[in-house]
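Novice: Just the structure for this:
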Amino acid sequence: MAHSHACTGLTAGAATLPLAPVHGPVGAAAWVAVWGGAALLPDFDQGGISWKRALPRPTGSTVAQMWGPLTTAAAAAVGRLAGGHRWGTHDPLLAPLVFGALAWAAALNPWTSLVALALVAGAALRGCHFVIPGTVETTVVGNLALSFGLAWWVLHRSPGGVEWLPWAVAGGVLVHVLGDWLTVGGVPLPLATPLALLGGRRRRTALGLFRTGARVEGAVAALAVLAAAVLLARHLLA
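Specialist: All right, here's what the predicted structure looks like:
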């Protein structure tokens, strides 16, 4: 589930702070937040529009519905390119590399850096909304305003740029893939999707400890939030 991915991403980001190429409290907080938001990006392979009601409405994963038609349309295209849910964007090898490469390209320009940071900030806000007072971050307009505001603030306080962005994005994506590998549904074997284009058979691998949405997943998410908070506070106070 989205909240589990975001929370485990935050924890991994906080745990890697001693090795992170960032400086100061703003850099540390941004590093952790990007890990949390990026841990939702692989589910950008689920998006679309439902026409079952009088007015069409966006459908798909949490990150796909985040900015309404803007993200659902993009997610639908990504899903087709990836070969469906839990295939290309969940490849243990390719997914971190591709998302990391896109983040590297985005970090080369201030405007694309702003968009990339806003995207992962919005995902982190949606994924962790259950511990955030109010519901502003769950609305399209509210999430857009908060996400771009936070992204601008981080860039404004980071005169040296965000060269660390690809590492945090790739790390968060890998956390997502590992989390899905623990579930019954599993993830594809490395390079399964591109090899399928050459006539091979797509295969999955899974540890199969629990089903997505099980109670144990909620417990893990709650512990992850606590661990991330403790690790971040310890780093800032050190």
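Novice: alpha carbons only for contacts and neighbour counts from here, please
Specialist: Will do.
Novice: Helix or strand next in line after the helix or strand where Leu144 lies, which one?
Specialist: Element membership for Leu144 (DSSP states H and E) is helix 140-156. For helix 140-156, the following helix or strand on the C-terminal side (DSSP H and E) is helix 165-182.
Novice: Which elements pack onto that next one?
Specialist: helix 2-15, helix 24-38, helix 94-106, strand 187-188 (3 or more Cα pairs under 8 Å, 6 or more residues apart in numbering; DSSP states H and E).
Novice: same thing but at 10 Å, please
Specialist: helix 2-15, helix 24-38, helix 94-106, helix 110-127, strand 187-188, strand 204-205 (3 or more Cα pairs under 10 Å, 6 or more residues apart in numbering; DSSP states H and E).
Novice: Return the list of helices and strands in contact with the second one.
Specialist: What that stands for is helix 24-38. Helix 24-38 packs on helix 2-15, helix 94-106, helix 110-127, helix 140-156, helix 165-182, helix 215-237, going by 3+ Cα pairs under 10 Å, 6+ apart.
Novice: Beyond it, next helix or strand please.
Specialist: strand 47-50.
Novice: what's downstream of that following strand, the next helix or strand?
Specialist: Later in the chain than strand 47-50, the nearest helix or strand by DSSP H and E is strand 57-60.
Novice: Quick check: next helix or strand after that next one?
Specialist: The C-terminal neighbour of strand 57-60 among helices and strands, as given by DSSP H and E, is helix 62-65.
Novice: Tell me the buried residues in the helix or strand following that following helix?
Specialist: The C-terminal neighbour of helix 62-65 among helices and strands, as given by DSSP H and E, is helix 69-82. Using 16 or more other Cα atoms under 10 Å as the test for burial, helix 69-82 gives 69, 71-79, 82.
Novice: structure for this one too, so we can compare:
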Amino acid sequence: MLGHSHALSGLAVGAATLPWAPVTGTVAQVAWVSAVGGFAMLPDLDQSGSTISRMWGPLTDVPSGLVNAVTGGHRWGTHDAVLGPLVFGVLATAAAWNHWSSLLLLALAIGLALRALHFVIPGRAENTVVGNLLLSWAGAWLLLAHSPSPVWLPWAVAVGVLTHIAGDFLTKEGVPVPVFWLVRRSRLSPIHLRTGAFVEKAVLVPLFVVATVAFLLANTGARQFVDPLLQQLG
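Specialist: Prediction:
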């Protein structure tokens, strides 16, 4: 799937999982949804030239090459529905106990969401290396400064990674057979939807947008502000 499709599906899943997310308060809820949306791009760190590898220049491109070498290439290890969430989740667990590594994780999620959704954001600052760095780190600092320690980050990582894998499962290239691909490289691709096809752009993307808005209204306090407005308009 395209980058913005992954991000939008992540935002929708993040909003849908709010009732079970280990977060409390509006700020933490916003952080959860943003993080899941951003981390839904994380598995593509295995591909040089992807949105995530280009986001912060060498700071993300160099790790991307390393991840590609360690995980067996694009759409293998990081796209394993068992190993991907597990390994990324363990790394995030280790990072969540330190303020600066937590800040890095959350900044990465925000930066990814900004890059993937640039087509609905005015201006181009989020598409530049410096602009994205400033916006994502400032956003992460503000969220962490006004919410409890983000021990929920590993869960957001796992949910985001699984969302990405589920999206790629629908495409022609598919995803690896969990764990068993290590013995014999094989993929699961039952639907064969072409990446960037009409169905993705005209059906899935609008569906993800509507689902995100609907779940945010249902699972946050936003509804108490929206309902009176709708009554007045009616």
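Novice: Tell me how they score on TM after superposing.
Specialist: Superposed pair, TM-score by TM-score structural alignment, normalised by the length of the second structure: 0.91. Supporting alignment: 220 aligned residues with a Cα RMSD of 1.2 Å.
Novice: Which other helices and strands does the helix holding Leu144 of the first structure contact?
Specialist: For helix 140-156 of the first structure, the elements it packs on are helix 24-38, helix 110-127, judged by 3+ Cα pairs under 10 Å, 6+ apart.
Novice: and for the last one, what span of the second structure is it aligned with?
Specialist: Put plainly, it is helix 110-127 of the first structure. Counting by TM-score structural alignment, helix 110-127 of the first structure pairs with residues 99-116 of the second structure.
Novice: That stretch: average distance to aligned residues in the first structure?
Specialist: Aligned to the first structure and superposed, stretch 99-116 of the second structure gives a mean residue distance of 0.6 Å (mean Cα distance after the TM-score superposition for the first structure).
Novice: Might you quantify the distance of the helix holding Leu144 of the first structure from its chain's geometric centre?
Specialist: Relative to its chain's centre, helix 140-156 of the first structure lies at 16 Å (Cα atoms, centre = their mean, to the nearest Å).
Novice: Please apply the same query to stretch 107-118 of the first structure.
Specialist: With Cα atoms, centre = their mean as the basis, stretch 107-118 of the first structure stands 16 Å off its chain's centre.
Novice: got the buried residues for it?
Specialist: Buried residues in stretch 107-118 of the first structure, counting neighbours by 16+ other Cα under 10 Å, are found at 107, 113-118.
Novice: want to try a markdown table for those, with distance to Pro133 of the first structure as columns?
Specialist: Listed next are these as a markdown table, based on distance: Cα to Cα, whole Å:
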| residue | distance to Pro133 of the first structure |
| --- | --- |
| Ala107 | 31 |
| Ser113 | 28 |
| Leu114 | 25 |
| Val115 | 25 |
| Ala116 | 25 |
| Leu117 | 22 |
| Ala118 | 20 |
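Novice: Considering those, which is situated nearest to Ala30 of the first structure?
Specialist: Of all those, Ala30 of the first structure sits closest to Leu117, with 9.0 Å by Cα to Cα.
Novice: how close does that closest one sit to Glu163 of the first structure?
Specialist: Leu117 of the first structure sits 12 Å away from Glu163 of the first structure, going by Cα to Cα, to the nearest Å.
Novice: before we move on, what about Gly200 of the first structure?
Specialist: Between Gly200 of the first structure and Glu163 of the first structure the distance, using Cα to Cα, works out to 37 Å.
Novice: Gly27 of the first structure now?
Specialist: From Gly27 of the first structure to Glu163 of the first structure the distance is 11 Å (Cα to Cα).
Novice: returning to that earlier point: mind putting the helices and strands packed on helix 140-156 of the first structure into CSV with distance to His176 of the first structure?
Specialist: As requested, these are exported to CSV (distance: least, Cα to Cα, whole Å):
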stretch, distance to His176 of the first structure
helix 24-38, 8
helix 110-127, 12
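Novice: quick one: which of those is nearest Ile49 of the first structure?
Specialist: Ile49 of the first structure lies closest, by Cα to Cα, to one member of those: helix 110-127, at 19.4 Å.
Novice: Need the nearest residue in space to Pro92 of the first structure, chain neighbours excluded.
Specialist: Distances taken as Cα to Cα, 6 or more residues apart in numbering put Pro190 closest to Pro92 of the first structure, at 5.6 Å, once the chain neighbours are dropped.
Novice: For the counterpart of that neighbour in the second structure, give me its contacts.
Specialist: The alignment partner of Pro190 of the first structure in the second structure, by TM-score structural alignment, is Pro178. Contact analysis of Pro178 of the second structure by Cα atoms under 10 Å, 6 or more residues apart in numbering lists 76-77, 79-84, 186-188.
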